[in-house]
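A.B. asks: using only what follows, build the 3D model:
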Amino acid sequence: MNITTGELAQRMGDAESTAPGSTDDGCRLIVRRASEIEKKPVEWLWQSRIELGSLNLIGGDAGSKKSLLSCALAAAVTTGAAWPGDLNGRPPADTLFLPAEDDLSKAVAPRLAAAGADLERVHIVEATEIEKRTLACMLPRDAARLGRLIRQTDAKLCIIDPIKSYVDADTDSNRNEKVRNDLHPLVKVAADTNCAICLISHLNKACTTQPSALYRLAGSLAYVEVARTVSIVVADKDVPGRSVWVPVKINHAARPDALAFSVQTTDDGLPVVLWDKNPVPIDADEALAPKSKKASSVTDEAMEWLESELESGPMSAADVFKKGKEVSFSEPVLRHAYTRLGGKAVPIREAGKISGWEWSLPRRTS
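C.D. replies: Presented below is the predicted three-dimensional model:
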């Protein structure tokens, strides 16, 4: 049977119209069967905390030590050091750093060095040169350039601190659709290079109508939605001088416990992160909640314990810490409690050298 050209075209059109995704307006949805999609495992820079090939959002108030945390992350990546709770470590890798708020020579480079980073592996992005003009680095304009630099250095970590300083001035940081579109090139860069891109953000002021930690991240909710991991750094309400890094959202793993760290000062006066050995079982909403005035704090409990232990006389600080650990009091808590009680440590000398410190409490007059 002979078929005319018109009939053949009609049959082809009928066949196309029955294909998955076809519509009557000449457009069609692009469809793939799930069986055709290549399956890939989720890869982690830090298991269940920082995901490779994705955006990772870390928020915190001013003074919460989130920038010091960034330096600690860069140090671990560039040296291959093991993360807290991870005994295996990994091969050293390069890191890109985009710091907008801290002075490079007075803060960024010295803090990276103090943290133990391999400075040869840290690449600090200062600006962009376009047609012989030096401009501030901006997204999404410079996303492709950033991707090329990641490939050239084979970096596994890229820190943008803070992200709002690098978002195009024309972008309204509170408009979800606009922010999502502007972040899309950066999402693609992370996926194409398998680099963990960490966006550092500030927190909004607490709001009683939006108590969830997810809504405390500054700017559009699109930042939270696009990132595969979201976490916050906050001051520990119960342990003065200690911060907690708390997971808020982990898309591709069970949410782990928070990690705590304190800040120590080097001989050169530089702050460095000192991780606590034990994780902290606290969620983000609890960490951000105001401290109850009625609740007895850990410091108050430690003060009562110290008064009981030192009632019979002086004790070496080493013994205090050892006994305190047995009842779950950390060294920072005990030091703060001792100061609150008015205690003054006396050096223990052996052969003319200080070998330790002796703690005692001032006598109370009746």
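
A.B. asks: all contacts plus neighbour counts: C-alpha atoms, from now on.
C.D. replies: Noted.

A.B. asks: looks like residue 300 contacts residue 339 (just checking).
C.D. replies: No. With contact defined as C-alpha atoms under 8 Å, residue 300 does not reach residue 339; the gap is 11.9 Å.

A.B. asks: when the two are compared, which one has more neighbours?
C.D. replies: residue 300 (16 against 13; other C-alpha atoms under 10 Å).

A.B. asks: please, which helix or strand holds the more buried one?
C.D. replies: helix 298-309 (DSSP states H and E).

A.B. asks: can you check residue 358 too?
C.D. replies: strand 353-359.

A.B. asks: what is that strand packed up against?
C.D. replies: Other helices and strands packing on strand 353-359, by 3 or more C-alpha pairs under 8 Å, 6 or more residues apart in numbering; DSSP states H and E, are strand 315-316, helix 317-326, strand 346-350.

A.B. asks: which non-adjacent residue is nearest residue 67?
C.D. replies: Excluding the flanking residues, the one nearest residue 67 by C-alpha to C-alpha, 6 or more residues apart in numbering is residue 161, at 7.5 Å.

A.B. asks: wait, what's in contact with the one you found?
C.D. replies: Residue 161 sits next to 67, 97, 98, 99, 100, 101, 199, 200, 201 when contact means C-alpha atoms under 8 Å, 6 or more residues apart in numbering.

A.B. asks: now show me the structure for the sequence below, then we'll compare the two:
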Amino acid sequence: MSFYGTNHPQAADPLDDINIAKSTREVVLTSAATIKPRPVFWLWKGRIALGTIALLAGREGLGKSTLGYWLAARITQGEMFGHFYGTPKSVLVCATEDSWEHTIVPRLMAAGADLARVYRVEVVNALDVHVGLSLPRDNHALERHAREVDAALLLLDPLMSRLGDLDTHRDAEVRQALEPLAAIADRTRMAILGLIHHNKSGSADPLQLVMGSKAFTAVARSVHTVVPDPDDESDKRRLFGTPKNNLGRTDLPTFTFTIESHAIETDEGTAWTGSLTWGEELTHSIGDAMRRAADVGEDRSAATEAAQWLEDYLAMHGGQVPSADIKKAAKAAQITDSALRGARTKLRILTPSSGFPRITYWELPPVVSQSSDPSRGDHTTNTTDTTRGSESQWCQSGQSCDDSRSLDTTDAGGCLDCGESLPASTLPLGGTHHAHCGAGAA
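C.D. replies: Now for the predicted structure:
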């Protein structure tokens, strides 16, 4: 029997149902008095509402998928703070970019998921060939299976790949796929989370950064964003925030997280995957963080260009130049004082001084020789610093290995205004600038 009843013959293809629906359209009026109001029920309290479509957006490689599987794991264990807290539910996952054996299942295991409650969504055609889920073509079957396994979440990773031949930059075609999907979410009381990339516009507005048509953010009831933390120089910490939340608060806090390596034991040996670790809660919004990131990015870019200029300038002048001459030349090259200070820090410029009256010089540091054995498959590097300390082993990931590097701690670097060397005790903890070195302008 057709989905639309006995008045129409059995459809051989789901698209035939859509064509039948178009041919039998009629306008229906419903009195608002007959529609009962309902409260909002949350899958993730205050962030993702049941019965809606949500987006998780961000640049590639920032941990969106890992966060998605962390959420899936909490749902399967009944640990997600929301309507189903204490009640484990099933999760449907439609993911085509990552391998289930090498990536997805290990990530779920690292997050502590009940794998028996996670279902891979595939489509098999009449020739037993596996093809991708296509929306809205496969809507009816998708809804039926969601009901059968009592799913609370459908994870689409990525959402763009599920729209088939539809043009993802045309509002009308995106709505053709998403609005029926939203109706499925509403009927099944299931949340649907679509992972989507940021575009390359460079905008600091998290909603403008979402790739494709504006219909994606318009149809979604909540939009969540993952961005790098602009205050983390290690580039490991991420920020998670909710710039759009139609059914809840718009002033939700921003959370920090990192992705840590996690070992999973398999029948064939150890598999390594990523595991999400939450950090501190921040009071500012994700939009504020993105605007600050744009400013920091400009500062870092200026410092990088200044570092290239400074390195070339010192090399052309014998490697050592009076700091006053450098500042004069930098000004002529239209390099700001802040960019020059950043360049000095980036290059680890030495600041010897001599003569009377004393003149401070900026000097390129000695070359550090490094060697590694790629055949070992590890990341151990032998480093010899010719100016201070002895040969040590240092891990390229930033972790010290067998030895500790011997450092001369009597010099904490130079004043970034004049370059004068300063004793370690005069610098504030974590400071990089000292306005009262006593040397005067060099």
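
A.B. asks: report the TM-score for the pair.
C.D. replies: Once superposed, chain against chain, the TM-score is 0.69 (TM-score structural alignment, normalised by the length of structure 1); 282 aligned residues with a C-alpha RMSD of 3.1 Å.

A.B. asks: residue 97 of structure 1 touches residue 163, doesn't it?
C.D. replies: No. At 11.7 Å, residue 97 of structure 1 and residue 163 do not qualify as touching, with contact defined as C-alpha under 8 Å.

A.B. asks: so what sits against both of the two?
C.D. replies: Joint contacts of residue 97 of structure 1 and residue 163 (C-alpha under 8 Å, 6+ apart) do not exist.

A.B. asks: helices of the stretch 51-200 of structure 1, start to end?
C.D. replies: In the stretch 51-200 of structure 1, the helices defined using DSSP state H, counting those that start in this stretch lie at 66-79, 109-115, 143-153, 176-193.

A.B. asks: most tightly packed of those?
C.D. replies: Comparing the helices of the stretch 51-200 of structure 1 by mean neighbour count (mean count of other C-alpha atoms under 10 Å), helix 66-79 comes out on top with a mean of 23.

A.B. asks: in a markdown table, list the helices of the stretch 51-200 of structure 1 along with distance to residue 285 of structure 1.
C.D. replies: Shown next, in a markdown table, are the helices of the stretch 51-200 of structure 1 (distance: least, C-alpha to C-alpha, whole Å):
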| stretch | distance to residue 285 of structure 1 |
| --- | --- |
| helix 66-79 | 18 |
| helix 109-115 | 30 |
| helix 143-153 | 33 |
| helix 176-193 | 23 |
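
A.B. asks: out of those, which gets nearest to residue 5 of structure 1?
C.D. replies: Taking C-alpha to C-alpha, helix 176-193 is the member of the helices of the stretch 51-200 of structure 1 nearest to residue 5 of structure 1, at 44.8 Å.

A.B. asks: hmm, who's touching the closest one?
C.D. replies: Contact partners of helix 176-193 of structure 1, identified using C-alpha under 8 Å, 6+ apart, comprise 52-55, 139-140, 143-144, 146-147, 150-151, 171-173, 196-197, 220-223, 226.

A.B. asks: what angle separates that helix from helix 143-153?
C.D. replies: For helix 176-193 of structure 1 against helix 143-153, the angle by axes from the mean of the first three to the mean of the last three C-alpha atoms, to 10 degrees is 20 degrees.

A.B. asks: return the distance of the equivalent of residue 144 of structure 1 over in structure 2 relative to residue 155 of structure 2.
C.D. replies: Correspondence of residue 144 of structure 1 to structure 2, assessed by TM-score structural alignment: residue 140. Distance, residue 140 of structure 2 to residue 155 of structure 2, using C-alpha to C-alpha, to the nearest Å: 17 Å.

A.B. asks: any idea where the strands of the stretch 101-250 of structure 1 begin and end?
C.D. replies: 122-124, 128-130, 133-135, 157-161, 196-201, 229-235, 242-250 (DSSP state E, counting those that start in this stretch).

A.B. asks: and the contacts of helix 176-193 of structure 1, which of them are buried?
C.D. replies: 52-55, 139-140, 143, 146-147, 150-151, 173, 196-197, 220-223, 226 (16 or more other C-alpha atoms under 10 Å).

A.B. asks: and the most centrally placed residue in structure 1, what is it in contact with?
C.D. replies: The central residue of structure 1, meaning the one whose C-alpha is nearest the mean C-alpha position (C-alpha atoms, centre = their mean), is residue 58 at 4.0 Å. Going by C-alpha under 8 Å, 6+ apart, residue 58 of structure 1 touches 66, 198, 199, 200, 201, 230, 231, 232, 233.
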